[in-house]
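In: The amino acid sequence is not available; the structure is as follows:
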């Protein structure tokens, strides 16, 4: 005979709870005199029904069988997501948010039978009490158990959480370990998933340091800290603990990339390393942020390049960046942040022009390459915003606003803003500038203007801000 606790005929639906990310699902259960059937987890139908549930990639299915009514387990918060349901019987479930944040300590309770399931995000404490004998409690998880993982626990009888257990805790079966867990005041909140920022010593890397700050869950890695081309990269970290990788590491020596040695180095850093990160991100459900360049375009277009334009790089550097973009585009969770003419903390065109102005040197600067200057700090801020707001995955152009200018215009503006005569700067064509070069020279896109739907302040204003902050 079919147990009376099962509710038949529900439509597939989801309900949000008072705990962010904790989602209750109603599951259709079909039954007759023979018994019942349900699709416990059906991602395609969930998506079609508009259920905003992450495709969390379960790797393990566990079942806890409980003989007696009142068996009580929990409150355990683990560093992975869980999809919980009941195969037979009925439970009273209690969930407590043990993540670091404003909702720390929030409580949600509900009864689950085979027609109900719940998605429990990482860091939310999970516990239950059986209400029927022979209850089978099942859950999918998206990581394998590990003694190295970080766990957080809460006492079932915590006075602050004040969970109203149907059966008093004094009258039920509880393990000694569960009885000894700390009260909420003594619980160390589970930190967010880690963020790894590579290329941490470069211009953008230093801007990302300033933007993301120093926290236990933020990790900065320079080349000497983590070899992205190493065959052992897959085992270099417990990658399931990471939620985001921001790859600010790149080979950017545009002209040197045209030499045999430079070509190898460029492909190694911009393609081989990116492919390795893409593999790690895909295998572990990590969001990969990849920083791209205007050099993926040939510069022949009239008007700004959009995020949908076909890539057509000219030189080796641009080819490697385009290859990196193509690789990252197939990572399920990815942001390709394409920018242009970046200046930050380090050697760059603006600082070179400011130095020449101060030393009385009058430079010749190319006047047939057009684009917009972009501050590394603005790129870092946009990356933080994309991640914080959960913006749509894909390609995002990030540049300053204002009327595009040439490198000649930028140089003149640097001279003017630093109190020097801008007429000291002479404009020349790219061909004239490199006419006497004895080493290989890469082709440059003449049009580097990127269309940013949400451009920053005009590049002239941001240049002034940059020079002021740099002490000029």
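Out: Great, that's in hand. Everything numeric here is computed off the predicted structure, so don't read it as measured data.
In: rest of the way, CA atoms for contacts and neighbours
Out: Will do.
In: residues near the closest residue to residue 424 other than its chain neighbours, how many?
Out: Using CA to CA, 6 or more residues apart in numbering and skipping the chain neighbours, the partner closest in space to residue 424 is residue 362 (5.1 Å). Residue 362 is flanked by 17 other residues according to other CA atoms under 10 Å.
In: isn't residue 362 right next to residue 422, touching?
Out: No: at 9.3 Å, residue 362 does not count as touching residue 422 under the criterion of CA atoms under 8 Å.
In: the helices in the stretch 51-200 of the chain, which residues?
Out: Listed in chain order, the helices of the stretch 51-200 of the chain (DSSP state H, counting those that start in this stretch) span 176-179.
In: can you give me the strands for it?
Out: 60-66, 72-77, 82-88, 91-97, 107-112, 116-120, 124-130, 135-141, 152-153, 194-198 (DSSP state E, counting those that start in this stretch).
In: What lies in contact with the shortest one?
Out: This points to strand 152-153. Identification of contacts with strand 152-153 by CA atoms under 8 Å, 6 or more residues apart in numbering yields 74-78, 98, 123, 125, 181-182, 187-190.
In: again with the fifth one
Out: Outside strand 107-112, the residues that touch it by CA under 8 Å, 6+ apart are 17-19, 85-86, 90-97, 161, 163.
In: If I take that strand and strand 91-97, what angle do their directions form?
Out: 160 degrees (axes from the mean of the first three to the mean of the last three CA atoms, to 10 degrees).
In: With the third one instead?
Out: Counting by the same axes, to 10 degrees, strand 82-88 lies at 170 degrees to strand 91-97.
In: for strand 82-88, packing partners?
Out: The contact analysis (3 or more CA pairs under 8 Å, 6 or more residues apart in numbering; DSSP states H and E) places strand 82-88 against strand 116-120, strand 135-141.
In: switch the cut-off to 10 Å
Out: Applying 3 or more CA pairs under 10 Å, 6 or more residues apart in numbering; DSSP states H and E, we find strand 82-88 packed against strand 23-26, strand 60-66, strand 107-112, strand 116-120, strand 124-130, strand 135-141.
In: Take this one as well and set it beside the first:
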């Protein structure tokens, strides 16, 4: 018999993420009413904001109708409309809880949230029983399921009505034992721009486990609108966008401006839409170029953006778009150094060839080594840090490009005094073609990222390691 007047409560079970809820049911002589899914109240009570897109009803004529055990690649919210059922849930996901069992009766006043990969099965305890389930992905013949035999001895489910006495489909009777079950793998992390210097560092930091998928521009080009249809996006938990148009001077030309906006804004808009529609965490790497460099001290995450050139404008626009994704990290960084051609390697080469360069001395900031940047991204994800904007560079005193060049000369055994300073205007005076304006101050405050427990290496130490 349905219990009326319960308070809305949510409780954990022995299976991680499997949540059982008591629902308020209001009844009188005419019948009863309940809110089967009320997003605002139920999220406040502890249920996830799982974004249902399809609502199904299963009606069962007879007592003892038994269905399952099926593990689907989506989350579901199961609630009884009429009658009463016995439910059994078995964790069929990869990991230490694989094989864990939970059972409970459900009636209109009790419902359950079943996370992706947890096998679920139901046995009706009353005639004319109907249960409703909301799922957060549309049914697809291409979706991968996992199954468990209802009579599996390892699971040892104590069915109220013996399986020999109930109606079961031949297909359900043929499901494998637990020892033969293929576990449901975790959702994947997609690294976009995997062939760039940050992408290569992310591969080193994250590794080659199956849940990490690395794609270069030849496999996924953000400036190509067709990329949105290249994947089943519900299979991803996280997207790390390490791709961007970064040719800051070329961006000042008509052709470069179009390419910069296509990759850094239009492509990011599509990526953010995918994340919004599929509940994906989106990690996006931004730049000090969103600021004009006129602030006398470090820029914080709360400072308003004032980009000077086209590249900075596209990055600022991309940041604003990514901020519309509920689960997002915008990583602002500066002066990135990784594998491939970069300022540090150029200075080391000049030092070794006996060249005495003139280097800009009126732009101040910190280098960011891709190993530290990738480590910060992993730290935020692994520790489930609050979503939002984070500055990430290496630590230590900010320096000009000329001062960093002198450090490179000294660390490679050459005379730092060979490096002379020059103003930005003088350095670019003889350049042909447009030159993008640079922020003179690129110092980013690290207080927020360090408050989460991540401490970037001092810039000088990281530079010495890089050169060694």
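Out: Nice, I can see it. As the structure is a computational prediction, the values presented were derived from the model and not from experiment.
In: Quick TM-score on the pair, please.
Out: Once superposed, chain against chain, the TM-score is 0.95 (TM-score structural alignment, normalised by the length of the second structure); 462 aligned residues with a CA RMSD of 1.4 Å.
In: Now for residue 362 and residue 422 of the first structure: what residues contact both?
Out: Taking CA atoms under 10 Å, 6 or more residues apart in numbering as the criterion, residue 362 of the first structure and residue 422 both touch residue 415.
In: Tell me which residues are up against stretch 428-440 of the first structure.
Out: By CA under 10 Å, 6+ apart, stretch 428-440 of the first structure touches 254-259, 364-369, 408, 427, 441-444, 446.
In: let's go with 8 Å and repeat that
Out: So stretch 428-440 of the first structure is contacted by 255-256, 258-259, 364-369, 441 (CA under 8 Å, 6+ apart).
In: before we move on, what about stretch 26-45 of the first structure?
Out: 1-2, 7-14, 55, 85, 114-117.
In: Give me the buried subset of those residues.
Out: Applying 16 or more other CA atoms under 10 Å to these, the neighbour count classes 7-8, 12, 14, 85, 114-117 as buried.
In: how about residue 10 of the first structure, what's its match in the second structure?
Out: In the second structure, residue 10 of the first structure lines up with residue 6, judged by TM-score structural alignment.
In: Residue 151 of the first structure too?
Out: With TM-score structural alignment as the criterion, residue 151 of the first structure matches residue 145.
In: Could you give the number of residues near that match?
Out: 17.
In: Is it correct that it is in contact with residue 73?
Out: Yes: using CA under 8 Å, residue 145 of the second structure is in contact with residue 73, at 6.3 Å.
In: Give me the common contacts of those two.
Out: By CA under 8 Å, 6+ apart, the residues touching both residue 145 of the second structure and residue 73 are 117, 184.
In: which residue lines up with residue 307 of the first structure in the second structure?
Out: With TM-score structural alignment as the criterion, residue 307 of the first structure lines up with residue 301 in the second structure.
In: do residue 117 of the first structure as well
Out: Aligned against the second structure by TM-score structural alignment, residue 117 of the first structure finds its counterpart in residue 111.
In: ok, now which ones touch its match?
Out: By CA under 8 Å, 6+ apart, the contact set of residue 111 of the second structure is 20-23, 77-80.
In: how about the nearest residue to it, chain neighbours excluded?
Out: Counting by CA to CA, 6+ apart, residue 79 is the residue found nearest to residue 111 of the second structure once chain neighbours are left out, at 4.5 Å.
In: Map that neighbour across to the first structure for me.
Out: In the first structure, the residue matched to residue 79 of the second structure (TM-score structural alignment) is residue 85.
In: Surely that match is in contact with residue 120?
Out: No: counting by CA under 8 Å, residue 85 of the first structure sits too far from residue 120 to count as a contact (10.7 Å).
In: What is the equivalent residue in the first structure for residue 267 of the second structure?
Out: Under TM-score structural alignment, residue 267 of the second structure pairs with residue 273 in the first structure.
In: how big is the offset of the strand or helix carrying that match relative to the second structure?
Out: Taking DSSP states H and E as the definition, one finds residue 273 of the first structure inside helix 273-284. Taking mean CA distance after the TM-score superposition for the first structure, the mean distance separating helix 273-284 of the first structure from the aligned residues in the second structure is 1.6 Å.
In: which residues touch that helix?
Out: The list of residues contacting helix 273-284 of the first structure from outside it, by CA under 8 Å, 6+ apart, reads 228-229, 233-234, 239-240, 245, 286-288, 324, 327-328, 331-333.
In: Contacts only, for the aligned partner of residue 247 of the second structure in the first structure.
Out: Aligned by TM-score structural alignment, residue 247 of the second structure pairs with residue 253 of the first structure. Residues near residue 253 of the first structure by CA under 8 Å, 6+ apart: 262, 317.
In: Which secondary structure state is assigned to the residue mapped onto residue 352 of the first structure from the second structure?
Out: With TM-score structural alignment as the criterion, the equivalent of residue 352 of the first structure in the second structure is residue 346. Three-state assignment for residue 346 of the second structure (DSSP: H, G, I helix; E, B strand; the rest coil): helix.
In: quick revisit: what's the most distant pair in the contacts of helix 273-284 of the first structure?
Out: Pairwise distances across the contacts of helix 273-284 of the first structure peak at 23.1 Å for 240 and 324 (criterion: CA to CA).
In: Between these two, which is the more surrounded one?
Out: More crowded of residue 240 of the first structure and residue 324, by other CA under 10 Å: residue 324, with 25 against 20.
In: nearest residue to the counterpart of that one in the second structure other than its sequence neighbours?
Out: Aligning on TM-score structural alignment places residue 324 of the first structure opposite residue 318 in the second structure. Nearest residue to residue 318 of the second structure, sequence neighbours excluded (CA to CA, 6+ apart): residue 265, at 5.1 Å.
In: In space, what's closest to residue 379 of the first structure - neighbours in sequence excluded?
Out: That would be residue 398: by CA to CA, 6+ apart, it lies 6.4 Å from residue 379 of the first structure.
In: Might one say that the one you found is in contact with residue 449?
Out: No: using CA under 8 Å, residue 398 of the first structure makes no contact with residue 449, being 10.7 Å away.
In: Take the strands of the stretch 51-200 of the first structure and write them to TSV, including distance to residue 384 of the first structure.
Out: Putting the strands of the stretch 51-200 of the first structure into TSV (distance: least, CA to CA, whole Å) gives the following:
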stretch	distance to residue 384 of the first structure
strand 60-66	32
strand 72-77	27
strand 82-88	27
strand 91-97	24
strand 107-112	29
strand 116-120	25
strand 124-130	24
strand 135-141	28
strand 152-153	27
strand 194-198	11
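In: Tell me which of those approaches residue 302 of the first structure most closely.
Out: Of all these, strand 194-198 sits nearest to residue 302 of the first structure, with 34.9 Å by CA to CA.
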